[in-house]
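**Q** Below: sequence and its predicted model.
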Amino acid sequence: MALPFFSPKPTSIRERCRDDAATKLRLRYAPYYHAMEAQSGTTIRLQGRDMVMLASNDYLGLSFHPKVIEAGRTALHQWGTSPTGARVSNGSRAYHHELEEKLAAFLGKEACHVHAAGYLSCLSSVAAFAQRGDTLFVDKNIHSCLWEGIRLSTAEVERFAHNDPADLRAVAAASPGANPKLLVVEGIYSMEGHIAPLPDFLAAVEGLDCFNVVDDAHGLGVLGRDGRGTADHFGVTDRIDIICGSLSKSLASTGGFVAGSRASIEFMRTHGKQTLFSAAISPSQAAVATTALEVMQSEPEHRDRLWENTRRYKAILTSLGLDTWGSETPAIPVVIGDKQRAYAFWQALLEKGVFTVLSIAPAVPPGKDLIRTAISAGHTDTQLDQIADAMAYAKKKAL
């Protein structure tokens, strides 16, 4: 029991909301919740100024593709604005099935289910399958949505060092019981830009009959044949039980997906509370994602441009001596390592018309305070020149 003189003074929830130090700090420095006044591709308008968007996950630049926009418009006229219900009851439509069948085939899986948010999909990918008494092997740097699914599952959790197959092997060896096991990793870690070594992870748990979940929100459209993702990149699709992710990145929509065997997807539809009780995605969301998936396969030049831009941007940062945390992907952090200097660096970029995202502890490990950036196929050579100048200015001003 906590000693009285160490215990915080009891407050009401209203007082807690009014006096929260973290909220006051956020409102004082205002690094988040910026409302763009206009956007055209990778150009945004903020506070009356045109800026380069360097923090979007629109990796292939399809959110302004004419075919994708037209698909959303057509779906609105044909189906209205919303199915106004959950899939289990009145909310299922033909366009949901079309998207799910195409996504499943693209990802090399038997079945798929789409949710109204990627957070729901990835949360469900753990919470629907893991139960009390199971053991979860978890990369310590996984996304919040996966941690929330883990918490709801009430299963036992064993963390292993980020992207470290040897540590996973040691953790797995120390958990030899006959209870069900589940491995949870990301394909691409968005904060770090690291690619998960999936073959090595699978080898580390070989012999344990370990169910596995890969959150590939940032791998879809970026890695693999035609953008099929991290599992395809490594040729291990048949060995991955669940591939989950978001429709709001390369697929230029909103929502999320869970793909796997037909048995696993039907099990989730029976037992996953997030699947049972959340409203279905809208007609326009589904149509946009379906069309973006088709464009992704028929127009490979977008992915080619994405990687061309990624290589150039990485070279810019390297030439300035900036720390990119070993990123291997279009999600590239600029690690500053100190909260105040990271904030100053972010402000300097904003001053030069480049919009990024400030990420500081506890969102990142201590000493890894960083500027979160992401490259798009939509970035032009002129914009990359502007980004280079802004990075040089921010380094001089803040570091």
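**A** Cool, the structure landed.
**Q** all contacts plus neighbour counts: C-alpha atoms, from now on.
**A** Noted.
**Q** Would you point out which residue is most central in this protein?
**A** A217 (4.6 Å; C-alpha atoms, centre = their mean).
**Q** measure the residue lying closest to it once chain neighbours are set aside to I371 for me?
**A** Of all residues not flanking A217 in the chain, G245 sits nearest, at 3.9 Å (C-alpha to C-alpha, 6 or more residues apart in numbering). Going from G245 to I371 by C-alpha to C-alpha, to the nearest Å gives 23 Å.
**Q** tally of neighbours for G48?
**A** 10 (other C-alpha atoms under 10 Å).
**Q** again but with P365, I slipped
**A** Neighbour count for P365, taken as other C-alpha under 10 Å: 11.
**Q** Let me know the secondary structure of the residue nearest to the centre of the chain.
**A** Following DSSP: H, G, I helix; E, B strand; the rest coil, we place A217 in the coil state.
**Q** pretty sure it contacts I243?
**A** No: in this structure A217 lies outside contact range of I243 using C-alpha atoms under 8 Å: 9.0 Å.
**Q** So which residues of the stretch 151-300 of the chain form helices?
**A** With DSSP state H, counting those that start in this stretch as the criterion, the stretch 151-300 of the chain has helices at 165-173, 198-204, 230-234, 262-271, 273-277, 283-298.
**Q** Use this one as the comparison:
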Amino acid sequence: MKFLVHELKELYRQNLFRQTQRLDGPQSPRTVIEGKECILLSSNNYLGLTEHPEVKETAKKAVESWGSGAGGSRLTTGNYALHEELEQEIAQFKKSAGAVLFGSGYAANLGIIQALAGRGDAIISDALNHASIIDGARLSRAEVKVYRHRDTGHLEEILAKSRDNRRRLIITDGVFSMDGDLAPLPEMVALAERYSAMLMVDDAHGTGVFGRRGAGIVEHYGLEDKIQVQMGTLSKALGSIGAYVTGTPELIDYLKNKARSFIFSTALPPAAVGAALAALRIVQRETEIRHKLWRNARYLRAKLIELGYNIPTYESPIIPIFIGDDEKTMRLALALRDGGVFAPGIRPPTVPRGTSRIRVTVMAVHTLEDLDQALLVFNRAGRQLNII
């Protein structure tokens, strides 16, 4: 196992070695990280629902009623009425005929892609899609073709050249997790229809955040009846764990029979399902939470740009601060943490080389006082390192 030592040394040399940082508090606007109180600006808990009293209480009640674990896969002993209740409510929320739960977003993407594509098929994937999509495509044994990020012209070129493939599956993130930009879904839908291709959207970072009702990026564009496969997670704005897929009854039945990560995984524990149910209802009932999120996101993005940071102008609760150099990125992340702001540096292989960044995310439950205090730290750290 000497190669492990060599590989770790090489990661150190390239300034790419990564370590976990312990949280001693919840996913709150202010939490404790490695013993230090920090303003949390890196969580996907966009609506702050992990700490919502109703979410926590419903999770507790689910444990009291159903126990701590599911005890088996959904196809054996793990199919609780609670799972079916959540699936029904997700389908209604997404204006879809059906839904099925998975253990995580990663597991969902692996299962869906491997079930829908195989030898002789073509998977056509955005260059910046999530790692779970990339891995699912590789494992499917289909021919994988990558189009330039958000470039629908390049996508059409690939579609035109792939007519001989048995089936074609276009896959995109709805909201790209490291950049915060949106997939051009209207143009993609038109291309999918023109070339008779399936279209799958990973709405992990859109669910609860985008759309008139918070139903996600597909609702944002008004394309509810145009996307064959919608996947999303329960672990971000919905404050729990797990994932879902929505689509036709035939798609849902097919995935239950063909998606290996569904068939061979223990079902979600009752507490997670209960928490997700409560969060889903809150999203639909308390629209003001989403308005607060967008107010905070727009405020923080505008102020960071005013300070002189290199930030794209599109709107999303994900705010990437582009630095480029790996070492300087990590020095800035450390300076921020020393100043009481937790916003980690993101380096390759998570992002392409030369695009290292600080990935800032904001929550609905941040106050303007939180954000203003964080901005003081960003100003001081950026000037000390000659970044702004």
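**A** Sure thing, it's come through. The model shown is predicted, which means the values in this text are computed figures rather than measured ones.
**Q** care to give me the TM-score?
**A** In this superposition the chains share a TM-score of 0.96, using TM-score structural alignment, normalised by the length of structure 2; 386 aligned residues with a C-alpha RMSD of 1.7 Å.
**Q** quick revisit: what sits against whatever residue of structure 2 lines up with the residue nearest to the centre of structure 1?
**A** Using TM-score structural alignment, the partner of A217 of structure 1 in structure 2 is A204. When contacts are counted by C-alpha atoms under 8 Å, 6 or more residues apart in numbering, A204 of structure 2 touches 105, 173-175, 231-234, 236.
**Q** Relative to D372 of structure 2, which of those residues is nearest.
**A** K236 (24.2 Å; C-alpha to C-alpha).
**Q** What's the closest one aligned with over in structure 1?
**A** Using TM-score structural alignment, K236 of structure 2 pairs with K249 in structure 1.
**Q** Contact partners for that match?
**A** K249 of structure 1 is in contact with 57-59, 217-218, counting by C-alpha under 8 Å, 6+ apart.
**Q** L251 of structure 2 too?
**A** Not one residue lies near L251 of structure 2 by C-alpha under 8 Å, 6+ apart.
**Q** Please tell me how far it sits from Y12 of structure 2.
**A** The gap separating L251 of structure 2 from Y12 of structure 2 is 45 Å, by C-alpha to C-alpha.
**Q** A170 of structure 1 pairs with which position in structure 2?
**A** With TM-score structural alignment as the criterion, A170 of structure 1 matches E157.
**Q** same check, this time on A204 of structure 1
**A** Using TM-score structural alignment, A204 of structure 1 lines up with L191 in structure 2.
**Q** Go ahead and confirm that match touches E156.
**A** Yes: when contacts are counted by C-alpha under 8 Å, L191 of structure 2 is listed as touching E156 (6.7 Å).
**Q** what about those two, which has more around it?
**A** L191 (20 against 17).
**Q** The more buried one: what's it in contact with?
**A** Contacts of L191 of structure 2 (C-alpha under 8 Å, 6+ apart): E156.
**Q** Neighbours of R14 of structure 1, how many?
**A** Neighbours around R14 of structure 1, by other C-alpha under 10 Å: 8.
**Q** nope, S65 of structure 2 is what I was after
**A** Neighbours of S65 of structure 2 under the rule other C-alpha under 10 Å: 10.
**Q** and whatever residue of structure 1 lines up with it, what element?
**A** Matched to structure 1 by TM-score structural alignment, S65 of structure 2 sits across from Q78. Taking DSSP states H and E as the definition, one finds Q78 of structure 1 inside helix 66-79.
**Q** For that helix, buried residues please.
**A** For helix 66-79 of structure 1, the neighbour count (16 or more other C-alpha atoms under 10 Å) marks 67-72, 75-76 as buried.
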